[in-house]
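Enquirer: I'd like to go over a predicted model; first the sequence, then the structure.
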Amino acid sequence: MGTKIKSKEIMSSSSVPIIPGYYGDDQSDSRLQKEAEAIGYPVLLKADRGGGGKGMRIVESSDEFQTMLNQCRSEARNFFSDDKVLIEKYITKPRHVEVQVFADRHGNAVHLFERDCSVQRRHQKIIEEAPAPLLDIEVRRGLWETAVRAAKAVGYVGAGTVEFIMDEQQQFYFMEMNTRLQVEHPVTEMITGTDLVEWQLKVASGAVLPRTQDQIVQNGHAFEARICAEDPDQNFIPSPGRLHHYQPPPVSDTVRIDTGVGQGDVVTGYYDSMVSKLIVWDKDRESALRKLQNCLMQYQIAGLKTNKEFVARLAGHPNFKQADVHTGFIPQHQSTLFAPRPALTPYQLALAALSLLSVEASKTNISETDPYSPFSTNTGDRVNLLQTRKILLQSSQGQDTTENHEIEVAYHPDAKYSLTINGTSFLCNAHLTKDKESYIIHGNLGESFFTANVAIIDRTMYVFCGDQSYTVTLPLPKFFESLQDQQMGGAKTPPYSSRVTKVLVKTGEKVNKGDILVTVEGMKLETNILAQEDGVVAEVLVSEGETVPGNSSVIQYET
């Protein structure tokens, strides 16, 4: 079952439905294109040994077939050392539904119901749920029976997942079998009250399956959300870095957190970008989804970009709530999922400014070394010092959308501040304590009492207060910006270690904004590095086959 072509041959001979396509040995370009034409566009190219979304390309027309085939083969060689591909008819608006199966050495095979894993980016799953919503019971039974038949057809032993693609008429087709437990197996554990890792160990030691099919009972609904170090606003590019502050939601009998990192750890560029998995259970889908949203709002992560806010928006989307899901869900709802975020309120800006003032005061207080210094207090009782100032903050409302904010600060003799933002004023005070690499701040802001966690990394401040989390940036002085504008233009790799696969320009060559300069691979991604403006290549700093650290300069060009 390790190769897609062989597994489909076995399934077809066992009366398991497979997607119409080409699964032959003739891998010549001409034969593959001929078969694609016969199948009819759109088609899906897949690496025979692929997985995790690698070596997959959707081909919409004959004109782009060769380009997509080359890309598919390139990824297949680099990730799986085998560039053999297959072609399948691409089903529009497909759902990705899979069945958990288990078999032992005594001829017993069972299913543990199905999961829906349709919501994906880059052909990789983001949210999974069990059971799959809005399926006819006859379809469910057909999925279960077909999955068990598939496992028996190959004499399977252990944990496995039989994956299906389902069209809008709920007709399903065998896609592949993953011969292992998958990332999303906890949602199955939640609705069946099982420990599938324990099952694996028992079956591997020769024991009979812990339960018969009649003893496996489904109860309630479960969701899993994958929290990854990536930037959704930049096409979900991985964003490795240090977890200066990391506080997942509290766990319980119905809330589970699977994670391999803690505060202070580094999410490297050498492995998958996943930080943790959030798994929740409740009596029905609506209740479980509400719990998922509440838990997502409680995540506190500072130091790197994550998809936490994006996943929360996705889980709250009206179509997702109605279970109107398919693998193209994100592109279909691009405009709403990536809509500009609401502007920060005066209260949020005041809280950020107050946090900054509190941290600043803690760092400048030198009373222990010089108790007579006028700088040893953050009150307004200073000799010949201004008692007012302005703080500039910057917020982002989405990709390439920023807003500047000016906060007027007035110091009071009783260690309080008056903060004014766009005509709205707050009288406030705060107390700060250090918490490893972040701060806990509590106090009064206007008429309300608050407690917040704050982390400041470089020029970015992360603020977590209740179910709200947001960031503000301290803008660079204008003379720094002018110096940056005078520098020579350049192009850099993503923020993780990458291998250079193609260098497409030479010294002295003219390039236009948007031209592909270099192609690199890393963290399961093939990335094109583009020219950010028009210019002439001054120097090529890398060569094909070279492995370079994250944020490495690869091209310099004169603008």
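Expert: Perfect, thanks for sending it. Numbers count the residues shown, from 1 in each chain.
Enquirer: C-alpha from now on. contacts and neighbour counts both.
Expert: Noted.
Enquirer: Check the gap between S552 and V463 for me.
Expert: Applying Cα to Cα, to the nearest Å, the value for S552 to V463 is 30 Å.
Enquirer: which of those two has more neighbours?
Expert: Comparing S552 with V463 by other Cα atoms under 10 Å, the one with more neighbours is V463, at 24 against 17.
Enquirer: middle-most residue in the protein, spatially?
Expert: C228 (3.9 Å; Cα atoms, centre = their mean).
Enquirer: The residue lying closest to that residue once chain neighbours are set aside: how many residues sit nearby?
Expert: Leaving aside its sequence neighbours, C228 sits nearest to M274 (Cα to Cα, 6 or more residues apart in numbering; 4.1 Å). The tally of other residues near M274 (other Cα under 10 Å) stands at 19.
Enquirer: Next up, the contacts around the nearest residue to L304 once chain neighbours are set aside.
Expert: Spatial nearest neighbour of L304, chain neighbours left out: G241 (5.5 Å); criterion: Cα to Cα, 6+ apart. G241 is in contact with 266-268, 303-304, counting by Cα atoms under 8 Å, 6 or more residues apart in numbering.
Enquirer: Just put those residues in a markdown table and tack on secondary structure and neighbour count.
Expert: A markdown table is the format used below for these (DSSP: H, G, I helix; E, B strand; the rest coil; neighbours: other Cα atoms under 10 Å):
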| residue | secondary structure | neighbour count |
| --- | --- | --- |
| V266 | strand | 16 |
| V267 | strand | 22 |
| T268 | coil | 18 |
| G303 | coil | 23 |
| L304 | coil | 19 |
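Enquirer: and which of those residues is nearest F426?
Expert: G303 (29.1 Å; Cα to Cα).
Enquirer: Check it against this one:
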Amino acid sequence: MVGKISKVLVANRGEIAVRVLQGAARLGYDTVAVYSDADASARHVRVADEAVRIGPPPVGESYLDIDAIIGAAKATGADAIHPGYGFLAENADFARAVEKAGLVFVGPSPEAIDLMGNKRAAKARMEDAGVPCIPGYRSAEGSEEDAATLAAKAEEIGLPVMIKAAAGGGGRGMRLVENAKDLEEGIKSARSEAKTAFGNDEIILEKAVTGARHVEIQVMADSHGNVIHLGERDCSIQRRHQKIVEESPCPVADEALRAAMGDAAVKAAAAINYRGAGTVEFLLDADHNFYFLEMNTRLQVEHPVTELVTGVDLVEWQLRVANGERLTLTQDDITLTGSAIEVRLCAESPADNFLPQTGPILAWRVPAGEGVRVDHGVVSGGEVSPYYDSMQAKVIAHGPDRETARRRLLQALDECIFFGMPSNRDFLRVTVAHEAFASGEFDTGFVPTYYPDPAAALPTADSRHHCLAAALFFHGDAEALRRDAYIDQELVAWQSANPTPTPVVLRVGQAGDKIRLLVHAEGGNRYRVQLEEGDDRAEHMLEVVPDGEYGLRFACDGQGGQARCVREGDTLWLDAYGATTSYADVTLAAAETRGEAGGSGQITANSDGKIIEVRVKEGEAVEKGQTILVLEAMKMEFQVASDVDGTVESVNVAAGDQVAGRQLLVAITPAEEE
């Protein structure tokens, strides 16, 4: 029956909730958001017509609480639920519960979700449908083989192998193993992460296809048997098996390859009587052979690039199909115009192996420009919590050709402001600017090949950057005195005797080195700043002129430039000379504690998170680099290692504990040097 929907509840948060809520509103539907206590002031709550609290921050008590979400729909009169992606989007039990409650689930049938949600069953069905699959091993349904048995199977397949969670994707529960000695640990680790992320620790093994590209096909199907594809997306640039750059079309795809992959994707969807938007993912090897990876039975994070090159609104068609409508689009109607590239802006530290970051959002500015689109759920003054995914926004650029789209994206990233914690914005800039990306000749090994040490690839703050920061601290204090104490700026730091510089001590980064500087006020907005670095000195003449919100024009040694900055108390975030760095004014602060120094044996949490496993006990001897505990942050697991050889002095946490960033976890007494 067509016309079943009048009000749509979105069972998600962040940028995808905003995207779906806005899409539903454009079709004339009333909208409902749900939120946890951590998201009470979030953007998706503000966008919706109505919003319902569903519980405290942990996902199991809010966004994964099926009864609470259906209860919110009933209470507000919503007759349809859109799951977004993540959380319950590919949970067949949720889809069944929605339908049992007499509501419309905006997505495929529970049976299709069940089938494609388990990689073991999905591969079997795809093989039956004639879709090419990667050689591998899938245990029999319901069997529980131990790690040693699975390791033996992996060696039969031939190393390297990929270990994958059978019940999910997104890089979680996935490990590449190249050496036999690492198999059992890789299986154990993958299972643990899969259990945490999906509630199911079943895994499969696949032959690793090296030098491949990750290419996926967008499909759309209605409930009347019509299925079409909307071209491909290249998602090869990844970190920790999670995509960070996506584009359409694939730089190496021609019409023949597009047609072959599209035909396979349509067969895959038809084989399971699929309904709605879905994505069939393939690995494409150097010879353009492609192999089925998985099918995502939901809207993908990267769907905007497909929308921009096809002109098709995928959320609109999800809702139309859910409302019983037939597809009015045929395969012949789908053409790709130009090129679109998307990057995922994440609160994470590329310099620290992309560790997720949390904290207050001090400044956020959405870039604009021709062909630029930004999907986000960010609010200045909001906060990134440890409970959810690190992705905060997607910056997308479209152009008549790939190079135009790439340059527009670089300009948009230059204009994007996200201050308050480390982010991957600078890493995205250097990635999109890289000649290998510009050429289109890359594969899934792009990041480890070109950035084996991401920290070394990032632009770093130099003496000009440091001196500019010191000048800005001094300038800000002078402005505050002028404003609050009515002291003329020319009189700040004035002395009747020979002028004396003002000493400033800054800490670079959230836990970095301290630097000492001397600031000489030269009158007006001009400063001469000396940087002392051991026996080396640097001196720069600076003039600073604030230019609108977050903007700054400056001259350094007579050369003009532009920067972006925000100050909050004794902390300054500065984006200049291609590098984004935070500075803390610690001139009057006490010396930092022993626990903050590297190589001290004081093992602290680098992020808010949850302790999954503790592998040492008091009195135990440990070696530098040995894993001593496992920390889960933003749904990813991290091995925390000792930074010294020594003996465990104290263990201050246990499995299951929630910890805060920089909290002392384990104390190790360093071994005495012989």
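Expert: Received it, and whenever you're ready, just let me know what you need. Just so it is clear, the structure is predicted and the values come from calculations on it, not from any experiment.
Enquirer: quick check: longest helix of the second structure.
Expert: For the second structure, the helix with the greatest residue count under DSSP state H is helix 463-485.
Enquirer: before we move on, back to that, any idea how far the counterpart of the residue nearest to C228 of the first structure in the second structure is from I204 of the second structure?
Expert: Under the alignment by TM-score structural alignment, M274 of the first structure pairs with M391 in the second structure. Computed with Cα to Cα, the distance linking M391 of the second structure and I204 of the second structure is 27 Å.
Enquirer: What of T31 of the second structure?
Expert: Note on T31 of the second structure: its distance to I204 of the second structure, by Cα to Cα, is 40 Å.
Enquirer: Neighbour count for these two, which is higher?
Expert: A count of neighbours by other Cα under 10 Å puts T31 above the other of T31 of the second structure and I204, at 25 against 21.
Enquirer: Now do the buried residues in the host helix or strand of the more buried one.
Expert: Assessed by DSSP states H and E, T31 of the second structure sits inside strand 30-36. Neighbour counts over strand 30-36 of the second structure (16 or more other Cα atoms under 10 Å) mark 30-36 as buried.
Enquirer: Now render those residues as CSV, adding distance to D443 of the second structure.
Expert: Formatted as CSV, the buried residues of strand 30-36 of the second structure follow (distance: Cα to Cα, whole Å):
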residue, distance to D443 of the second structure
D30, 43
T31, 41
V32, 41
A33, 38
V34, 39
Y35, 38
S36, 39
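Enquirer: nearest to L21 of the second structure, of the residues you listed?
Expert: The closest of the buried residues of strand 30-36 of the second structure to L21 of the second structure turns out to be T31 (Cα to Cα; 6.2 Å).
Enquirer: the helices in the first structure, which residues?
Expert: 4-13, 29-39, 65-80, 137-153, 185-192, 196-204, 285-298, 308-315, 318-321, 329-332, 334-337, 346-364, 478-485.
Enquirer: So which other helices or strands are in contact with the second one?
Expert: When contacts are defined as 3 or more Cα pairs under 8 Å, 6 or more residues apart in numbering; DSSP states H and E, helix 29-39 of the first structure packs onto strand 21-22, helix 65-80, strand 85-89.
Enquirer: how about the lengthiest strand in the second structure, aligned to which bit of the first structure?
Expert: In the second structure, assigned by DSSP state E, the strand with the most residues is strand 227-239. Residues 109-121 of the first structure are where strand 227-239 of the second structure lands when matched by TM-score structural alignment.
Enquirer: Please apply the same query to stretch 347-360 of the second structure.
Expert: Here stretch 347-360 of the second structure aligns to the first structure at residues 229-242, judged by TM-score structural alignment.
Enquirer: Pull out the buried positions in that stretch.
Expert: 229-232, 236-242.
Enquirer: next one: that stretch to chain centre, how far?
Expert: 7 Å (Cα atoms, centre = their mean, to the nearest Å).
Enquirer: end to end, how far does it reach?
Expert: End-to-end distance (Cα to Cα), stretch 229-242 of the first structure: 10 Å.
Enquirer: Kindly report the same for stretch 489-506 of the second structure.
Expert: Terminal-residue distance, stretch 489-506 of the second structure (Cα to Cα): 23 Å.
Enquirer: Check which residues of that stretch are buried.
Expert: For stretch 489-506 of the second structure, by 16+ other Cα under 10 Å, it's 489, 492, 501, 504-506.
Enquirer: repeat for stretch 335-354 of the first structure
Expert: Applying 16+ other Cα under 10 Å to stretch 335-354 of the first structure flags 337-338, 344, 346-354 as buried.
Enquirer: Repeat that for stretch 397-412 of the first structure.
Expert: Neighbour count says stretch 397-412 of the first structure has 405, 407-412 buried, by 16+ other Cα under 10 Å.
Enquirer: And for the residue lying closest to A147 of the second structure once chain neighbours are set aside, the neighbour number?
Expert: Computed as Cα to Cα, 6+ apart, the closest residue to A147 of the second structure that is not its neighbour in sequence is E184, at 5.5 Å. If you count neighbours by other Cα under 10 Å, E184 of the second structure ends up with 18.
Enquirer: same check, this time on D136 of the first structure
Expert: 10.
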